[in-house]
Every structure is written in structure tokens, then in C-alpha cells.
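Visitor: Okay, predicted coordinates and the sequence, questions at the end:
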Amino acid sequence: MQKRAFLLALHLALWGAPATADNAVPTSPDLFDRYSSAAQELVNEGLSYIGVRYRFGGTSPETGLDCSGMVQAVFRNALGLNLPRTAHEMARQGDKVGRQELKPGDLVFFNTMRRAFSHVGIYIGDGQFVHAPSSGGGVRVEDMSAQYWTKRFNGARRLVDETTPVITHSNGH
């Protein structure tokens, strides 16, 4: 129940509209255009993994996820897009985006292993991102302005735009 309350509060802060149990996109046309709908699907899907345990090499919410496994699952389940397996390969996809130009749904990359693009998360708005951080932890939301992340930020990529179709799906995890 606490997880649901947290997700609802976060959703309200980011989107200004109530989240629904099935992650449906609010229908108010002045709130969301097609880009925003695709981005909202990514954010909703990413937030639905909060608490899923970290597992190195993990690609399934049921058995655990690593950072790129989480991003792969989110994009596949929310939009039907298949991304490469590693953060480094993902960093070659889409369009480069500056830190000041970030929009929800953008991929954010960090140097966490003494090499560029060794960690990836999904920007959810308001300076925050969702990711699968490390062994012993689980998927969570973090503030990009925290010193740890600011020092390690490598860049961002945009994979969704106003032409990205939104698929309907049932969230089975």
C-alpha cells in the first residue's frame, strides 16, 4: 500500500493528474499530446518497477534487473521498442540531449564504473530519474542534482518524440 501511495504522490507531482490502476493515460487534451503520452507510458512503466531487486545481468522484473535490463523492459513493455542490451550500446541510440533539455522518457547516462556510459536510467521529470542502481538494492528514483550523480553524468539521449506510437498493453509484472 505504501508503494501505491508513493507512486500516486509522485505521479501527481510530475503529471498533475491522478494515476490509474492500469496506468491509463489521462484523456485531457491540454495536458498530454502524443509525445507526452509516450513519455508518460515510459514513466509509469518505470515507476511500476520500484522495489524490484537489482540483479547483475538481470532482464526480468520477476528475477531481478540491472540498469540496462530495467530500461529494456520499460521500453519494450511501454512502447514495444526493443533496445540494445547494454548502457553503452543504448548511448548510441536516438538523439543527443543536453542536461537542460531533458524531458520525461529520455535516457540518462552516468560513469559509475570508471568508463563512460556504464550506467543508464530514465528521466522522469523534475530533476529525477528511475534506475536499478546496484547489488543489494532495488529499482528506485533518485535526484540527478545529488553530488554523486552530478559528478558522473555523461549525457542523455531521446528515443521518443511526437511521432512515437503508444501501444495498449496489460502490465503483467
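Guide: Arrived safely. Numbers count the residues shown, from 1 in each chain.

Visitor: For the rest of this, base every contact and every neighbour count on C-alpha atoms.
Guide: Fine.

Visitor: Please look at Val108 and Tyr123 and confirm they touch.
Guide: Yes: with contact defined as Cα atoms under 8 Å, Val108 and Tyr123 form a contacting pair (6.3 Å).

Visitor: overlap in contacts of these two?
Guide: The contact sets of Val108 and Tyr123 overlap at Phe129 (Cα atoms under 8 Å, 6 or more residues apart in numbering).

Visitor: Remind me which helix or strand Val141 belongs to.
Guide: Following DSSP states H and E, one finds Val141 within strand 140-143.

Visitor: May I see the buried residues of the helix or strand following that strand?
Guide: Where DSSP H and E defines the elements, the next helix or strand beyond strand 140-143 is helix 147-152. Buried residues in helix 147-152, counted by 16 or more other Cα atoms under 10 Å: 149, 152.

Visitor: next up, a second structure to put side by side with the first:
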Amino acid sequence: MPFTKLDPQPALRDADLAWKDAGPGLYPHEVAVQLDTPSGDLAAAEVTMTWLENGAGVNFVACARLIEEDGSTVMIDGSSHVEANWSGTYDNSFIERFGIEEIIREAFKLVLGEEPGTYLVDEEAVPILDVGEAVRSSSSIRRVISVIESKNRTSSSGILGAMAGGKGKEL
């Protein structure tokens, strides 16, 4: 598997911290993983779901953020989170076909930049979450990391893996 679930997981964030406040720890329902990137980046990801009020389906929201070992968010220029997200709404027939757990697993893989699960349509493998390559790329924390590293290689600020120090990575 291209990522490894951290064991043990970082502690949960202090409940008094606002979501935008910097601080160590995972948010409730997040899972911390180590990606198989060259620098072994750490990410925290979660998928939440909300049933639509009219009963027409479920909205899924997946988020991944680049983290330090203590679960604090890696920041760009000291103020912007390094994160990726995606949301999609699926009707009841799609949910019945694949199941909520499978959709959650696929959304988790999507924001972590993993290969999608597929099913066969007319003998052709189609991604379960068939969101298109542009959405898949822009929703991937791996892609975000790659773009930042590429930007840093062309500037004087160095690359992600060389930014450790002090209280955390600052890009």
C-alpha cells in the first residue's frame, strides 16, 4: 500500500482550539498516515458525510492536510494550511450499488492521491468515484506537495524535506 497508517496516532487536538488555529493534534475522525513520497511526508485525512434533507442521497466531504509528527498542520508562509479537499454528492442508487464504506474508502484514497478502486462497465475498468483526472489531481495532497516542492526548487527557500526546524515546517 502506498501509505502506512501511523501507529500510534498523534493525540487529538485541544478542543478549545479553533479549526484555523495552529496547534498539535488530530481533529476528531482524522487518520494520520505516512505517504510513500521521497521525503516520507505525513498527512491526516478524514471523510465526513451528510444525508441530504430531501432523502435524495449523501454528500461526502474528504480533506487531507500535511502534518508534522505531532499532528500540527504544515503551513505555507506561516499562515496557510497545506491541504487538499474534495466533495461529491451521490444518489441512493449509487450508494446501494457500492455501499457507504466503499465510497468513504474511495474518497479517502482520492485526497491522499492513491489509485482509485474500479468496477467493470462493458468490460472496461471505470473508477468508482469517476471524477475525472483534473478533479482527481487537484484533490490530491500528493499533488499539492509536489507543486509546493516544485515551487521551492525554483526559489531560494529549499524543498519540503529540508524545511524541518523550530516549531515545524514553514514553506
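Guide: The structure has been received and is ready for your questions. Please read these numbers as outputs of a predicted model, since none were measured by experiment.

Visitor: Now the TM-score, please.
Guide: Once superposed, the chains reach a TM-score of 0.27 (TM-score structural alignment, normalised by the length of the second structure), with 83 aligned residues with a Cα RMSD of 5.6 Å.

Visitor: Show me what the strand holding Val141 of the first structure is packed against.
Guide: In terms of contacts (3 or more Cα pairs under 8 Å, 6 or more residues apart in numbering; DSSP states H and E), strand 140-143 of the first structure is packed against strand 128-131.

Visitor: Might one say that Arg157 of the first structure is in contact with Val120?
Guide: No: at 10.3 Å, Arg157 of the first structure and Val120 do not qualify as touching, with contact defined as Cα under 8 Å.

Visitor: Can you pull the residues that touch both of the two?
Guide: Shared contacts of Arg157 of the first structure and Val120 (Cα under 8 Å, 6+ apart): 107-108.

Visitor: of those two, who's got more company?
Guide: Using other Cα atoms under 10 Å as the criterion, Arg157 of the first structure and Val120 rank with Val120 on top: 32 against 22.

Visitor: now for the helix or strand in which that one is found, which elements pack on it?
Guide: Under the criterion of DSSP H and E, Val120 of the first structure resides in strand 119-125. With contacts defined as 3+ Cα pairs under 8 Å, 6+ apart, strand 119-125 of the first structure has these neighbours: helix 34-47, helix 67-79, helix 87-90, strand 107-110, strand 128-131.

Visitor: Mind doing that once more with 6 Å?
Guide: Strand 119-125 of the first structure sits against strand 107-110, strand 128-131, with contacts defined as 3 or more Cα pairs under 6 Å, 6 or more residues apart in numbering; DSSP states H and E.

Visitor: Nearest to Trp15 of the first structure, out of those?
Guide: Of all those, it is strand 128-131 that lies closest to Trp15 of the first structure, at 13.3 Å by Cα to Cα.

Visitor: And the closest one, what does it pack against?
Guide: So strand 128-131 of the first structure, by 3+ Cα pairs under 6 Å, 6+ apart, packs with strand 119-125, strand 140-143.

Visitor: I'd like the ones you listed as TSV, with distance to Val74 of the first structure appended.
Guide: Listed next are these as TSV, based on distance: least, Cα to Cα, whole Å:
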stretch	distance to Val74 of the first structure
strand 119-125	9
strand 140-143	14
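
Visitor: which of those is buried the deepest?
Guide: When you average the neighbours per residue for each of these (mean count of other Cα atoms under 10 Å), strand 119-125 leads with a mean of 27.
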